[in-house]
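> Here you go, sequence then predicted model.
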Amino acid sequence: MLSPVSVRRAGVSLTLCCTLLVGATACNDDDKDSAATPTGSSSAEKQKFAKTRFVANAGLAAGATYQWIVKPFRAGKFKGGADGRRFALIKAGLAGAFTYNRLKAATKNAQGDPTLAKAVAPLTAGIDALKDLPSKLRKGEGTDSIVNSFDGIINDVKGAGSSAGAEVKDKVPSAGELAKG
């Protein structure tokens, strides 16, 4: 006698086989003239939006740096004994990691535009130097020099973007975006 489980498995198997059969017969090569036209994934179109992507990524990095690193630092939130110091340092560490991530993405975007690539190329070493700073910031180690490093690199990226015709404006990411990285 067949159990309900074996009947269910047979039904699922039959449905799966029929789906694969119908899908295979629908994908024949008889109608070669109806091939899909390429969409926005060609390399020329990716190059076309390089400045826009650069501005978006650099703007998010600049906004995160100002909102969660520079502004709390200037308000004295990172000093020993300050109210909410631990929470401010944790947020600053997350913002630092987010900033590093967005600056690396902006650097890749800049490579799609010749003028922007030349302007941003000298900054890659400085951006790479930010890699280990978020963990130090979370621990509260040397906050003065770390904040100055982030602020300096952001200002350099903004300047490079402006010189290449891609003005970067601060765009503060949400806390959810910051946590996702």
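Sure, I can see it.
> from here on, contacts and neighbour counts on C-alpha atoms
Will do.
> distance of Gly142 from Phe73?
Distance of Gly142 to Phe73, computed by C-alpha to C-alpha, to the nearest Å: 12 Å.
> who has more neighbours, the two?
Ranked by neighbour count (other C-alpha atoms under 10 Å), Gly142 and Phe73 place Phe73 first, with 19 against 11.
> got the contact list for the residue lying closest to the more buried one once chain neighbours are set aside?
Using C-alpha to C-alpha, 6 or more residues apart in numbering and skipping the chain neighbours, the partner closest in space to Phe73 is Val147 (7.5 Å). For Val147, the contact set (C-alpha atoms under 8 Å, 6 or more residues apart in numbering) comprises Ile69, Val70, Phe73.
> One more to weigh against that first structure:
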Amino acid sequence: MPRSLLRALVPLLLCALLAGTTAACDGDDKDSAATPTSTVERQKLAKTRFVANAGLAAGATYQWIVKPYRAGTFASGADGRRFALIKAGLAGAFTYNRLKAALRNAKGDPTLAKAVAPLTVGVEALKNLPSKLRKGDSTESVVNSFDGAINKVKDAGKGAGAEVTNKVPSAGELARG
């Protein structure tokens, strides 16, 4: 077999081999090893995911909304106000996104689901607030809304045995939402 033909066939054979192995791994079987099989495992993962998502929401709220507000960065004429408000708007959208995910996660654990169910309306009320932050509109009430929602989620988690601690997301995570 000529060398040029062998060079052309080797990549094709490797691609076919890789395609065959990935196709075998991508079956229609819903009960794969990657998904939890028992109720206990599902509940444990629900709490873990809840804590992770709520922790990211709490960290973003504190780092880019509450802390700059308390430092006076949102005040009219403050140095860096515009940039701080833009970051706060992004953090608000990120927080809303992560809190929605945390509430979805909580549904996997009966105790946690009962604890956070009353918070759904409060989290949904945050939906339009990031745009107010970016514009600098009524920052005090917006900051208090985010801070209050985070504290309620933390309290509900703690009461259900899923204590939430702040985890500040990176700027990249914040931008991705």
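Received, thanks. Predicted model, so just to flag it, every value in this text is computed and none were measured.
> hey, where'd the helices end up in the second structure?
3-25, 39-61, 67-70, 81-106, 110-116, 120-124, 129-135, 139-159, 171-176 (DSSP state H).
> In a markdown table, list these along with distance to Asp31 of the second structure.
As requested, the helices of the second structure are exported to a markdown table (distance: least, C-alpha to C-alpha, whole Å):
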| stretch | distance to Asp31 of the second structure |
| --- | --- |
| helix 3-25 | 13 |
| helix 39-61 | 13 |
| helix 67-70 | 45 |
| helix 81-106 | 19 |
| helix 110-116 | 22 |
| helix 120-124 | 30 |
| helix 129-135 | 39 |
| helix 139-159 | 29 |
| helix 171-176 | 30 |
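> which stretch among these comes nearest Ala33 of the second structure?
Nearest of the helices of the second structure to Ala33 of the second structure, taken as C-alpha to C-alpha: helix 3-25 at 11.2 Å.
> Please report the distance of the residue lying closest to Leu129 of the second structure once chain neighbours are set aside from Gly161 of the second structure.
With sequence-adjacent residues excluded and distances taken as C-alpha to C-alpha, 6+ apart, Leu129 of the second structure is closest to Val142, at 6.3 Å. Val142 of the second structure sits at a distance of 29 Å from Gly161 of the second structure (criterion: C-alpha to C-alpha).
> Please say which of the two ends up with more neighbours.
Higher neighbour count among Val142 of the second structure and Gly161: Val142, with 21 against 12, using other C-alpha under 10 Å.
> quick one: the counterpart of that one in the first structure from Lys118 of the first structure, how far?
Aligned against the first structure by TM-score structural alignment, Val142 of the second structure finds its counterpart in Ile146. Counting by C-alpha to C-alpha, the gap from Ile146 of the first structure to Lys118 of the first structure is 26 Å.
> can you tell me which residues contact the most centrally placed residue in the first structure?
To find the centre residue of the first structure, average its C-alpha atoms and take the closest one (C-alpha atoms, centre = their mean): that gives Arg102, at 4.6 Å. Applying C-alpha under 8 Å, 6+ apart to Arg102 of the first structure gives the contacts Asn57, Ala58, Leu60, Ala61.
> What does it correspond to in the second structure?
Arg102 of the first structure maps onto Arg98 in the second structure, by TM-score structural alignment.
> Next: Pro72 of the first structure.
Residue pairing (TM-score structural alignment): Pro72 of the first structure is matched to Pro68 of the second structure.
> If we ignore the residues flanking it in sequence, what's nearest the residue mapped onto Val172 of the first structure from the second structure?
Counting by TM-score structural alignment, Val172 of the first structure lines up with Val168 in the second structure. What sits nearest to Val168 of the second structure in space, not counting adjacent residues and going by C-alpha to C-alpha, 6+ apart, is Gly59, at 4.1 Å.
> pretty sure that neighbour contacts Pro169?
Yes: shown here, Gly59 of the second structure and Pro169 form a contact pair, counting by C-alpha atoms under 8 Å, at 6.7 Å.
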